[in-house]
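K.L.:
Predicted model and sequence below, questions to follow.
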Amino acid sequence: MESRKIQKVGAATLTISLPKDWVTQRNLKKGDQVFLVEEGDTLRIMPGPAMEERKRQWEQYLIDADMCDDPGLLERIIVGNYVLGRQKLIVKSATRLRSEHIEEVRRTSKKLMGLGIIEETASKITLQCSLDPANYPLDALIKRLFNLGATMLDEALEAVVTGDRRLAEDAIKREDDADMMYWLILRLVLSAQIDEALVEQLGMRSRLEIPGYRVIARDLEKVADHAEEIARAVLTLLNTKVDISPSFAKQLKELADAVTEAYGKALGGLLSRDIKQANEAIHQQEAIMKREQDLARLMLKEYDDPRIIIPFRTVINGIVKMSEYAHSIAVIAFNRYLEKPSNLCRPAPP
């Protein structure tokens, strides 16, 4: 590590000198352009050609389809490249693309927002992402992902109360939409790590918020996964043709509603920087754990058939796991509130 003193040039301009060895290694000379990348409290200097090369590398990537022998491998590679923010993907074979690879590419492109096929030959498919990050503020996407999970849970539990299996089936279908939102959010936050200009465009106050958004998106996507599992368990339950006690179904629905309220408050506390809402979410989550135990005892009291108990247990466990993510989001809301001084918490005077 080298230190440099800040020098004053003219009336107001502050400058520092660049290390000679660093300049020589990069073949820089007077008049060359360099880029300054702000990363939290640090400032990174990148030479112009290096920045351009970095951008070029992220523009276009070649995927060798012949090396994708295992089922699902090509799909995961496409999703991974999409999440990493790459603009153009070329899926290519040395001979002819196999039909299963073509189908995999088409299926995957439909799951990723903004990604489409722009060129196709017998041996090559070119995919391009047309997203403009400025049109996708992160808070709006997070709300969308939250609403998908909440809707899925509500539909699944309403299916228990009404016996309408179509509601549970609708909930399962929404899982693909939740995955699409999750991958889009990941793409945007990872792109913001590379391009400082995106931080403000996406509605973030600083790069410090990037890790939090990644965790929140993962938690909300897991909530949708649990909602899908609950919906599938409900279908299994309805297939048994068992008469579900109205009182038990009501308590189950009330528990699900309490979870939705808890992680709705956690998310509200996060987006509005309201730590009281976040604190309420934590207290509600703790109360949900006790209600779950009471509901489990009631289930064992009313039913003794394993064909009924197992799917009911899956539903209850899924609801409780969803409440744990509310706690996680509420903690992030506290951390975000404390990132900047406030009347509640500020630097102590000397």
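P.N.:
Done, it's in. Residues are numbered from 1 along each chain as shown.
K.L.:
Please count neighbours and contacts with C-alpha atoms only from this point.
P.N.:
Will do.
K.L.:
part of a helix, is residue 212?
P.N.:
Yes - Residue 212 forms part of a helix when assessed by DSSP: H, G, I helix; E, B strand; the rest coil.
K.L.:
Tell me how many other residues crowd the residue lying closest to it once chain neighbours are set aside.
P.N.:
Closest residue to residue 212 apart from its sequence neighbours, by C-alpha to C-alpha, 6 or more residues apart in numbering: residue 332 at 6.5 Å. Other residues near residue 332 number 22, with proximity taken as other C-alpha atoms under 10 Å.
K.L.:
this is the comparison structure:
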Amino acid sequence: MEKRKAHRVGRSSTAVTLPHKWVIQNGIQPGEYLFIHESDQKTLILTTSDTISGRDSVKEFEILSSTPPVQLVRLLIGTYLVGANDVTFKCKDAPFSAAQLEVLNKSIGRLTGFLVVEQTDDMFSVRNYLEPTGALFSDHLGQLLSTTTRMVNMVPRLLANPGSSELYRVISTLGDQSDMLYYLTVRILLMSLSNRRLLIDLGFDGPQEVVGGRLIAKSLEEICDRIECMARLVEDYDNEGRVTDEDLHANLKKRIDHICELIDVSVEGYFSGSVSLPDSALQELYDLERSKQGPLLSYIENEANTKATGMLSGFRSLIQEVGRLTRVISEVAMNNSLRRI
């Protein structure tokens, strides 16, 4: 505890100076607003945001056994993303339905740091055990990048192995992993926007850089989602839809390898502030997104097998969408590097 003397300011105000260490840790600058919360008659709480994290970190929801399970999942994930540390669901007409408990327990497995602390007929309570600074933000985004590029590299295998349940299971597992990393990344980013000290500890220069990180994480997660959806569709195909053209497979692999390279360079550039990505690469991605030509389209036009045609059309749309999202990542990274100049 530290004791400080109150000083008279003007006719009706009283001022107390702030501890230098606290000012430095929270990056307080002269002229900035601070927020005072009255706890009781003898206690004031001073914060850098207009909310008290201790209050916001506890969420409690009253539901019915008839409440749709998907609504519970949205509430749970939403509170996780905004930084809640304790979340409790109370069922007013206990017990919970089996479907509700099933989706809640399944969702917990996708929220890094959340563990179930109590589960009864009328209460389901979880708590967070992971500090936002337990690992560098770059580590989390780097893991998401690694998962994304691994999934993108599996696209040619999807085309070559339609109907493969084993391949679908691998991609589905990677998709779940990407969701976990995305949720954790967004949680940390949103918490840093309302906590200046956390913003500094994570190495961000300002809110603009946080927003950029959010856009990159979302783009990576969307790429994973689209590949997972394509894998689900391809699983329903059989050997009749197999594409055997070796030149087509070689061209597709070359295009996929190049896209992965551009994704790596862009995300690394976001952290380093120097994106070695030529304008021609962005134009290439733009052309890929809007392309009305190419080997896939030529093969589609000349293919008599309707199953193969349908699958190739899906892959063409997938590659165009991956190209669009890669361009978004590249532009965010380049804007961030320009802002640092």
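P.N.:
Yep, it's here. None of these values were measured; they are calculated from a predicted model.
K.L.:
what's the distance between the residue nearest to residue 212 of the first structure and residue 277 of the first structure?
P.N.:
12 Å (C-alpha to C-alpha, to the nearest Å).
K.L.:
got it, and residue 193 of the first structure?
P.N.:
29 Å.
K.L.:
neighbour-wise, which of the two wins?
P.N.:
Taking neighbours as other C-alpha under 10 Å, residue 193 of the first structure and residue 277 compare with residue 277 leading, 22 against 15.
K.L.:
quick one: contacts for the more buried one?
P.N.:
Residue 277 of the first structure makes contacts with 265, 266, 268, 269, as judged by C-alpha atoms under 8 Å, 6 or more residues apart in numbering.
K.L.:
so which helix or strand takes in the second one?
P.N.:
In this structure, residue 266 of the first structure sits in helix 246-272 according to DSSP states H and E.
K.L.:
What's the first helix or strand after that helix?
P.N.:
helix 275-302.
K.L.:
and the helix ranked longest in the second structure, what other elements does it pack with?
P.N.:
If you go by DSSP state H, the second structure has its longest helix at helix 306-340. For helix 306-340 of the second structure, the contact count by 3 or more C-alpha pairs under 8 Å, 6 or more residues apart in numbering; DSSP states H and E identifies helix 155-160, helix 207-234, helix 246-272, helix 279-290, helix 295-302 as packing neighbours.
K.L.:
If we use 6 Å, what do you get?
P.N.:
helix 207-234, helix 246-272, helix 279-290 (3 or more C-alpha pairs under 6 Å, 6 or more residues apart in numbering; DSSP states H and E).
K.L.:
With the first structure overlaid, how far apart is it on average?
P.N.:
Once fitted to the first structure, helix 306-340 of the second structure is off its aligned match by 1.4 Å on average (mean C-alpha distance after the TM-score superposition for the first structure).
K.L.:
Residue 336 of the second structure and residue 256 of the second structure: what is the separation?
P.N.:
Distance, residue 336 of the second structure to residue 256 of the second structure, using C-alpha to C-alpha: 25 Å.
K.L.:
let me redo that: residue 61 of the second structure
P.N.:
In terms of C-alpha to C-alpha, residue 61 of the second structure sits 45 Å off from residue 256 of the second structure.
K.L.:
Which of those two has more residues huddled nearby?
P.N.:
residue 256 (21 against 14).
K.L.:
What segments of the stretch 101-250 of the first structure are strands?
P.N.:
115-120, 124-129 (DSSP state E, counting those that start in this stretch).
K.L.:
Just name the most buried of those strands.
P.N.:
strand 124-129 (a mean of 21; mean count of other C-alpha atoms under 10 Å).
K.L.:
so how far is it off the chain centroid?
P.N.:
Offset of strand 124-129 of the first structure from its chain centre (C-alpha atoms, centre = their mean, to the nearest Å): 24 Å.
K.L.:
And for stretch 320-333 of the second structure?
P.N.:
15 Å.
K.L.:
Next: stretch 110-126 of the first structure.
P.N.:
Using C-alpha atoms, centre = their mean, the offset of stretch 110-126 of the first structure from its chain centre is 24 Å.
K.L.:
can you tell me the distance between the two ends of it?
P.N.:
End to end - C-alpha to C-alpha - stretch 110-126 of the first structure spans 14 Å.
K.L.:
how far is the longest helix of the second structure from where the chain is centred?
P.N.:
Distance, centroid of helix 306-340 of the second structure to centroid of chain: 17 Å (C-alpha atoms, centre = their mean).
K.L.:
Please consider this matter closed, and thank you.
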